[in-house]
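Visitor: Structure, please.
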Amino acid sequence: MEEKSFSFCYSTQLDIPVYLRVASLEGQSKQLPYSQLHANPELKYVGSNTNSVSELYATVQLFAESKPLTVPIRTSYKPFKIRRLWNEWITLPIKYSDLPRTSVLAVTLWDYSADIQHVPFGGATLPLFEDDGTLRKGRQKLKIHLGKEADGSAYTSTPHTPDASDELDRLEKLIKMQDAAEIPQIGWMDALAFQHLERLNRANTKDNVRHLYLEFPIFDFPIVHHSYTYPSITDSMPAPVPLPYQNQMTAKDDRRFVTVFDPEMMRENPIEVKHRRLTRSHRNGPMDRDMKPDAKTRDELNEIIKLPSSQELSGDEKDLLWKFRYFLTRDKRALTKFVKSVTWSDSTEARQAAELLPRWSSIDVDDALELLGPSFTNVAVRSYAVQRLQKSDDEEILLYLLQLVQALKFENIPVDAKDKDGKGEQASSLADFLVGRAVENEILGIHFHWYLMVECEDRSKGRLFAKVAHQFMTTLVKRPDGKERRSVLKRQAGLVADLAQLSQSLRSSKDGRPKKIEKLRHYLADPKHGMAQFEPLPLPLNPSLSIVGIVPDTATIFKSSMLPLRLDFKCDDGSTYPVIFKTGDDLRQDQLVVQIIRLMDRLLLKENLDLKLTPYRVLATGPTHGAMQFVPSMPIATALVEFNGSVLAYMKKNNPDPGARFGVKAEAMDTYVKSCAGYCVITYLLGVGDRHLDNLLISPDGHFFHIDFGFILGRDPKPFPPAMKLCKEMVEGMGGAQSEYYKQFKSYCYTAFTTLRKQANLILNLFALMVDANIPDIKIEPDKAVTKVKDKFCLEMSEEEAINFFETLINDSVNALIGGRDIKIYLGSVLGKGLAFFENISVHITFSSQISVLDVFIGFQTRHPSESTTLTSRCDSLQIVDLHH
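Guide: Predicted coordinates for the structure are as follows:
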C-alpha cells in the first residue's frame, strides 16, 4: 500500500507573535422590559439596552492552566450604524513558539454605561489548539454568553461551542474549509450556497443568541504543538555511588537516585541580585574611590588575579574585585578579572565599568586577546582591547592574525542591515582595525585576504566574513596603488584555482604515478597555461617572496593517498622556493599548530633560548586545498633503513668531524638536541597524536621537526598513546640515555617547559578565540579545547614541582616508546628473516611498551600477504610481549 506524505510544522518553529482578526458580532438581543428598567434604573444607561447597534469594544487575553499569559488587548473605538463589524487584526505579546498546549483565548465584549463605566456585554473562551494538537486556523464562530466576562479557567463557564442547527453548522464548516484552500472555489455554485446560507441564517436567528466571528491566520502547513522534552532517565545513565548505609539495605529497600531537571537552576537568586545592586550602586562610587585593601585582602586579590583566563570566578570573588576596582586600576593584570566581575546586563553597573576602563593601566597583548573572546560582548570592552592592539607593530599582529580573524565572529557585525545611503553599516572596531592595518601593509593584507577567503565558505558565518572582505577591498581600491594590489590578489586566486584544478584532475586520473608526474610536468611546461613563466607575483604562502614561474622539470608527486604536488617556484632573484600543494585535505588544523609553534619559538627567543625550531609555513587556501613549505629532510624511518638503523650514523654521514664526540660536528649535534627538546615540549603541550617514524623528520644540518598534525589535543588513533612523543631512536641519535647530550636535552626541556608556562595565558587565549573555528579536533569538544591545553601546563604546580613532573614524563616516555626497528627485529625473529628483509617495509603500529602480536600481524599482512600464513602459525601461542626488551 502506497504511503502518503504529510507535511507539518512544530509550534516551536513558529517564531512570530500570535495574531488574529476580530470580525463581527451577529444575532439579535431582546429589549429589556420596562418593568425591569423601572426596578433597576441604571440599566437604561447601558447602550445595548436602548440601541441595537451600540458601540462595543472587544478585549482578547490568553490563559493557560487558569493563569493569564498576556495582558488584555482591546480593539480600537468604532461607531456602528447597521451592524457591529470591527474587522480589526490584533497582535498579542506572545509568540506561537511559547504557547503551552492548554492555551485558551478569552474574548470579552464590553459596553458603556453611566459615568463611562465598562460592563461586560458577553464573553466566550476558545482553546487555541484542537483536540488533536493542531493550531486553529481560519474563521471561528464563538457563542457569546451574555452578561458574562470570559474566564480563562480550565473549567470555563463561557465555552465557545455555538448553538446552531445541524445544516447551518455543516455549511459554515464547509466555508471554513474553503477558506483554508481545502475545497476548490467554484464561482456560480458558491454564490448559490451563500444565498442559501443567508436564508438559513435569518431563519435560525433566535433572540438572545449572539455569535462572534474571529479569524486566525492560515499557514502553509498545519501547526502541531510541540514543547521542550526534558531528557529521560534511562538505564544508560551511570548509576550513583551507593552511600555507606546502603550496603546494609536489602534488595527490596534498594532505591536509585533520580535526576530531576530544574528549569530555574540557571536563574540567578533574586536576593543575591538585589544585594549586588545595592552594594554596587552608583551611590557607593565616592566611597569606593578611597578604599584600600588590607594585607590579607591584597593577598586574596593577588590570588584571584593569578587565576588562569579560563577559570570561572565565584560570586564572592566578583564582589571583592568590584569593591576595590579603583585600587586595582594600577594593576594591568587585574583588568580582565574585573571585566568578568561586571554584570553587563545591568545598565548602571555597565556604565560605571565602561567609564573606568580608560583609567586602567595599559594591558598586555594577551589580555587584549582575551577581551576579544566569545565571553565579552560589551562594545566598550572590545573597543578598549582594539585600542591596545593598535600599539602593536605589524609583525606582532601577523602572529595573532589567524585568531583575530576568528574573533570577528564574536563582534556585533550586522550582515543584512543597510544605512540610509544603501551601503552596509560600519563594521566593528576590530574589523576597522584589521582592514586598516591590512591596507597599509601589503604582506599583512595578503594573509588577511586569504584567511577571509577560507572563512567565506563557511555556511554559518560566511556572509559575515564576506562583508569584511568587501570592506577590505573597498578600502583598498581607494589607495593610489589599490587597484594594482587588488589585481595581485586576483592573480593569486587564479594561480591557486589552477593548481587546485590540476591537482584534482591528477588525483582522479587512473594513470600510474610515473604517468601522472609526466602529465604534471607537461602541463607546467605548456606556454598556453602560463605556469612556467609569468609576471612577478607575491607567493601567497610567503608574500615576502616574488615568484615569476614554476620549474616544470623538478615537479613531482609524492607517494601518498592525497597525491600532493611538489613544486619549485622560481623567485625573481634567481632562487627557488619548494612548495607542497595538496587537495582533498583541510590544512587549517596544520596551519593553527604551525602558527602556535612559531609563536612559542618567538616566546622562547625572547628568553634567549633558541631551540632551532622549524616552523615551516602552511596556508589553507580553501576548505579542501592549501599549500605548505617543503623543507629538505628525511623521515626518521627512512634514515634508519638507509643508515643501518641509526640516526647517529645519519648525522655522522652529513656532519662528519673525526675529532668530535661520536664523530659528529658539535654545531649539528647541538641543533639536533635543541630541536628535539623543543618539539618534545611543544607536541606535549598541544597534545599532538599519531606520531610514528614517518612524520618525524630530520634535515642534513641536524634540525629535527614534526609534520602532519592531523591529531591534536590528546586525540590519537592508537590506543593508550604516551603523553610525550619521545622515541628510542631519537635518544640513540644523542648518543644514548647515558650521554652528555641527553642530559643537555633534558635541561633544555625543563627550561622550555617552565618558560612557556609563564606565557600560558597568551596561548590559552589564542585557543579560546579558535573555539568556533573549523578545526576538526576543536569542533569535537569546543568547550573542552582550552581546558585540555591548560591541563598540560600544570599551572597548579610550583616551578620545582613542574620540573619534577616533566622529568618523570621524559623517563616514562623513553621506557615506553618503540620504534619501527624493534618491530622489524621481532618480526624477523618470528619469520626467520634478517633486518634486510624489511628494508622497504614501514611497520609502525604504536608507541607503547607492550603491543599485541595480532596488531603486528595486521600491520604486516597488509604489505606482505604471502608471508601471513607463516607469521600466523608462529604467533598462535603468543599473547602480549614487551617488544622493547
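Visitor: contacts, neighbours, all on C-alpha from now
Guide: Noted.
Visitor: how close does C571 sit to A427?
Guide: 38 Å (Cα to Cα, to the nearest Å).
Visitor: Next, name the residue at the spatial heart of this protein.
Guide: Closest residue to the average C-alpha location of the chain: D772 at 2.9 Å, with Cα atoms, centre = their mean.
Visitor: Would you check that it makes contact with P782?
Guide: Yes: using Cα atoms under 8 Å, D772 is in contact with P782, at 7.2 Å.
Visitor: Number of residues surrounding G424?
Guide: Residue neighbour count, defined by other Cα atoms under 10 Å, stands at 16 for G424.
Visitor: got the contact list for it?
Guide: Contacts for G424 (Cα atoms under 8 Å, 6 or more residues apart in numbering) come out as V415, D416, A417, K418.
Visitor: tell me which element R202 falls in.
Guide: helix 187-203 (DSSP states H and E).
Visitor: here's the other one to compare against:
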Amino acid sequence: MEEYSFAHSSALDFPVNVRIGSLEGHHTPPPLSVLLRRPDLRHISSNISNHSDLYVTVQLWADSKPLTVPVQTAYRSFTKVRSWNEWLELPITISTLPLSSQLAITVWDLSPTDGNGARGHAIPFGGTTISLFDKENTLQKGRQKCRLHRHKAADGFSSTTTPAVRPRRRQRGVDGTSNNHAPTPEEDELERLEKLFKKHEMGEIPRVDWLDNLVFRTLEKKRQEVEASANRASKNARSDSEAEKSNADFDALEERTNREWDNEDEKFTLIIDFPRFDFPIVFTDHEYSPPPISTLMPPSSSGTINLKPPPEVQLGPGIDGTGTALDEDENAPPLIRIYDPEVGVKENPAESKHRRLVRSQRTGVLDRDLKPNAKIRDELNSIMLYGPTEELKSEEKDLVWKFRHHLTRDKRALTKFVKSVAWQDQNEARQAVQLLPKWTEIDVDDALELLGPTFDNPAVRAYAVDRLRESDDDELLLYLLQLVQALKFEKISSEADDGSTHDSSLARFLITRATKNLMLGNFLHWYLMVECDDRSPDQKDKHRKLFAKVEYDFMAELMQTSEGPERRKTLLRQGELVTILSKISKEIRFSREDRPRKAQRLKKYLADPRNDLMTFDPPLPLPLDPTVSIIGCYPEEAMVFKSSLFPLLIHLKTSDGKKYPVIFKTGDDLRQDQLVIQIISLMDRLLRKENLDLKLSPYRILATSANAGAVQFVPSMSLAAASAKYRGSILAYLKANNPDDKAHLGVRKETMDTYVKSCAGYCVITYLLGVGDRHLDNLLLAPDGHFFHADFGYILGRDPKPFAPAMKLCKEMVEGMGGSSSQHYADFKSYCFTAYTTLRKSSNLILNLFALMVDANIPDIKIEPDKAVLKVRERFHLEMSEEEAIRGFEQLIGDSVGSWAPVVIDTLHNMMQGLRA
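Guide: Here you go, the predicted model:
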C-alpha cells in the first residue's frame, strides 16, 4: 500500500478558484392565467426563452459575513444549453480560508421591471450555497452538483436558506400533515450511484469504456424514471392540497396566485468544479502564540506553577460546546470560549483565606509541641507511604503542615512537607526554609526527588544537594546522568557574560566533585558535550547554552588544580580520537561497497599514520571506561558488522597488553541505550546490597554525540546463532563451552548457576523497564554462561511487534535450564521473586531517576514525558502486598513461557533476517 499523505491548507498560497459549468433543469413558462394577473412576468427573459441569457456571481462568506466582493461570469449567448465553462478566481488565498468558508453562488435573470431581490435589471433566477470544506475538514475538490433554489439570491449565512445539498427528508408524521415523505429506495439507490459516478470522474474508479457506456445509459434512464415518479407524486399532493384550499379559502388561493409565480415542479442543478489536487487538503489554522499571562501572578519559589490545572471552560448541562443548546436548535450560534489569564495563575482569594484560617501561622511553643492523636497519626503514616508520583489533596497538605514540627523526625515526610507548603506565601515559605535544617537526614531517593522539575526553591534544592555530598564517588556516578539533566531545573542564567554558575548549588557541587575524581570528570564532560551537540528541535537553545556554561566553568575550575592542565589535555585527546573515529565511520557507512571491501577500507584507515591511531603516547584513558588506558589498536582485527548503519568493531591495545574490543557507530542516538544500561547497573548494585548477586554483566555504553557513540563489545553468541549451530539447544552450547561429566546436565555448576541467575535478573529488569523488540538476535549468551540483553531501542512498554509479551522468557531459555520441570527452573523462579520484591523496596529511587529524565531527549520518554514515570510505576504494582506481587509475577512467568506470540515473532524475525541476508 502507498503511504497515506496529505497537505495543509495553510501551505497553499493559491487563490480560490471555481469553475462554473452548466445549468441543468427544465423551465415551464407561466400559464396565461398567471400572466393576466402578473403582466410583468411576460418581460422576464427566462419566461420568453428556455435559452435566455443568464450570468452567475460568486462571493465568499464565512461566519455570516462576506469575505470578498462578488465576481461574475462573462457574457454568454446560449443556443441549446446554458453552459458557461468559465473559471472564476476570487481575491483570497486558500491558506487564509477559515473552516466555515462557503461560496454563495447566484444565477441572475434579466428583467426590465423591478422584482423581488432585483439589482438593476437583474433578478435572481436561483441561488445555492456550498461549503469549501466537508465534514472531515477536507477541501472540496472535483465536480459538484448544487441544488438551485428558485427565485432566491444565495445567502452565505451560517444557517443558510439556500443549501447546495438537499437535506435528508423526514418521514410523514402520524397525522400525515407536518413532515415530508421519506426517500424512496429508488432515490437512495440513485444517490448512491451519483456518488460512484463522481468517484469515477475523479479517477478513483478504473475506466472501462464499453462498460462505462452501458452504466451511464442505465443511470440516465433510472434518473429520468425517479424524477418523473417524484414529479407525479408532487403534482398529486399539490392538486389535493389546492383543491382543499379552494373549498376552504378561495381568497388564500387567489393571494398565492397574485404573489410572484413559483413553479414547484422546477428542479434546477448548477454544475460547478473545484480544483483537484494530488493529495487531500486538510484544514489547518494559524497557530497563535498563547495569550499573555496576567502580570499579577504571584512569585513562585517552589514549583507550584504546575500544581494548578490550566484554564478551562465549564459548560452547562445540555451544552456540548458545538453551538447546540437544550432545544437542539441547529441554527443556534456557536459558543465563544473566553480565556481568563487569572484562572489557575493568580491566587484564589477563597483558597488564600482558607489557608490563613486552617493553617496556623504561629511560631510559638504551642505550635511546636503539637502532637497528633492515634487517628491522625494513622492518617499521617498513610500519607508518608505515598510514592513520588502521588499528589497530595488539599486536606492532606493542611494536615502535614499542621504537624510539621512533629514530622521532622520522619525522613520520609520531608518531600510531603515541601509539597504541602504554599511557597507563594512569604511568611509560610520563610517558616518552611527555617525548618529544613532541623529535619532528620533523608535518603538519596528523596534528595533526588527534591531536585526534580516540580521544586524550584533554591533553599530546598540546596538542602537536597547537601544530602548528596555524603554519597561517595561510586554512588554519585550511578546518578550522574540524571543529575546532569537536573541542571535544566536550576536557576542558571544562560545569558550571563561571566559564565558563572555560582547561583546553582547543584552545578557547583558537580563541578567540585568532578575536578577531584577522574571518573566523574570524564563522564560529566561527555554528558555535557552530548547535550551541547544536540541541535534537534526537542533540545531548547537555552538548555544548550546552559550546558555549555557548566562545561566552561568545569574546565575553568579544572585548570586551577595541580593536575588540571594534564587532565584537560587528556579530554581534548579523547575528543580528537572520537572525531577521527566518527569521520572513518561515516566514510565507511556511506561508501557504496560491499561489506568485505568496507572492512578492508577500515583496516587501511586504522593503519594510516595520518590518523595517528596505531600508537597513543602517553597512554590515553578510554572515554568509555577511564580505568582502562589504551596505547594503540590492532588494525588487522577490525571488522564491519552487517547492519544498516555498519558499526565498526575495533580492538584497542591496553597498557597492560590486553585487548579491549569496542563497537563505534554513527547515525544512531545511543542515549536511550545508555540510560537503560545505567539503570541496570544501579539495580545490580541494589541487589548486591541485599546479598543477591545475579551475575549481571551490563556492558558499557557512551554516547559521544547526538548521533554517535561507543559500545563495549562482549564476546558472545546470540540465542538465534547458538540455536542454529547447536540444533536448537542452548544446553548443548553450554555443554560445549563448559563440559563437566560429573555435574548435573553435563555443565559446570558455576556456569549453570551464572546462566540461571543472569536469566532471572534480566527477565525482572527488562520487565520493569518495559524493554520491547525482544527476539533471539538481541538475547546474548557468553561462553561462561552470562546471559544478557542488547539493543534497547524500545522501552517503557513500546514494541514494534503486535501481541508482544510483557516479559521475554522463551522456550530456548527454559530449555537451557533443563526444562520447566528441572530444579534449575525452580531456582530461576525463586531468584525472580527475590529480585522483584527487592527492587520494589527501592521503587522510589528508580521512579525519581526517571522523573529527572522527563525533559531529556530520549525517544521513548519524549513521546509521553508526563506518563514515563507512571509506566514504570505500573510494573512495580505498589498497590499490592509482597505476597500478591509474587503471585502476580509467577503468573507473568507462566504466561510468558506458554505464550505463542514470541514463537511467531521470532519466526517472522528470522524470515526477515534471511531475506535481508
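Visitor: Find me the equivalent region of the helix holding R202 of structure 1 in structure 2.
Guide: Counting by TM-score structural alignment, helix 187-203 of structure 1 falls onto no part of structure 2.
Visitor: Give me the next element, helix or strand, following the helix or strand harbouring H200 of structure 2.
Guide: Secondary structure assignment for H200 of structure 2, by DSSP H and E: helix 185-201. Downstream of helix 185-201 of structure 2, the first helix or strand assigned by DSSP H and E is helix 209-248.
Visitor: State the next helix or strand along the chain beyond that next one.
Guide: In N-to-C order, the element after helix 209-248 of structure 2 by DSSP H and E is helix 250-258.
Visitor: Give me the distance from that following helix to the chain's centre.
Guide: 66 Å (Cα atoms, centre = their mean, to the nearest Å).
Visitor: Give me the helices and strands touching that helix, please.
Guide: helix 32-37, helix 209-248 (3 or more Cα pairs under 8 Å, 6 or more residues apart in numbering; DSSP states H and E).
Visitor: okay, and the helix or strand following the shortest one goes to which residues in structure 1?
Guide: Heading C-terminal from helix 32-37 of structure 2, the first helix or strand you meet, by DSSP H and E, is helix 45-48. For helix 45-48 of structure 2, there is no aligned range in structure 1, judged by TM-score structural alignment.
Visitor: Repeat that for stretch 450-466 of structure 2.
Guide: Going by TM-score structural alignment: stretch 450-466 of structure 2 matches residues 371-387.
Visitor: Next: stretch 695-704 of structure 2.
Guide: Residue span in structure 1 matched to stretch 695-704 of structure 2, by TM-score structural alignment: 612-621.
Visitor: measure D498 of structure 2 to A556 of structure 2 for me?
Guide: 12 Å.
Visitor: okay, those two: which has more neighbours?
Guide: Per other Cα under 10 Å, whichever of D498 of structure 2 and A556 has more neighbours is A556, with 14 against 8.
Visitor: when you align them, which residue in structure 1 goes with that one?
Guide: Under TM-score structural alignment, A556 of structure 2 pairs with T474 in structure 1.
Visitor: Am I right that that match is in a helix?
Guide: Yes: membership of T474 of structure 1 in a helix is supported by DSSP: H, G, I helix; E, B strand; the rest coil.
Visitor: From P334 of structure 2, how far off is the aligned residue in structure 2 for H706 of structure 1?
Guide: Using TM-score structural alignment to pair residues, one finds that H706 of structure 1 aligns to H789 in structure 2. According to Cα to Cα, H789 of structure 2 stands 56 Å off from P334 of structure 2.
Visitor: higher neighbour count, these two?
Guide: Relative neighbour count places H789 above the other of H789 of structure 2 and P334, with 23 against 13, counting by other Cα under 10 Å.
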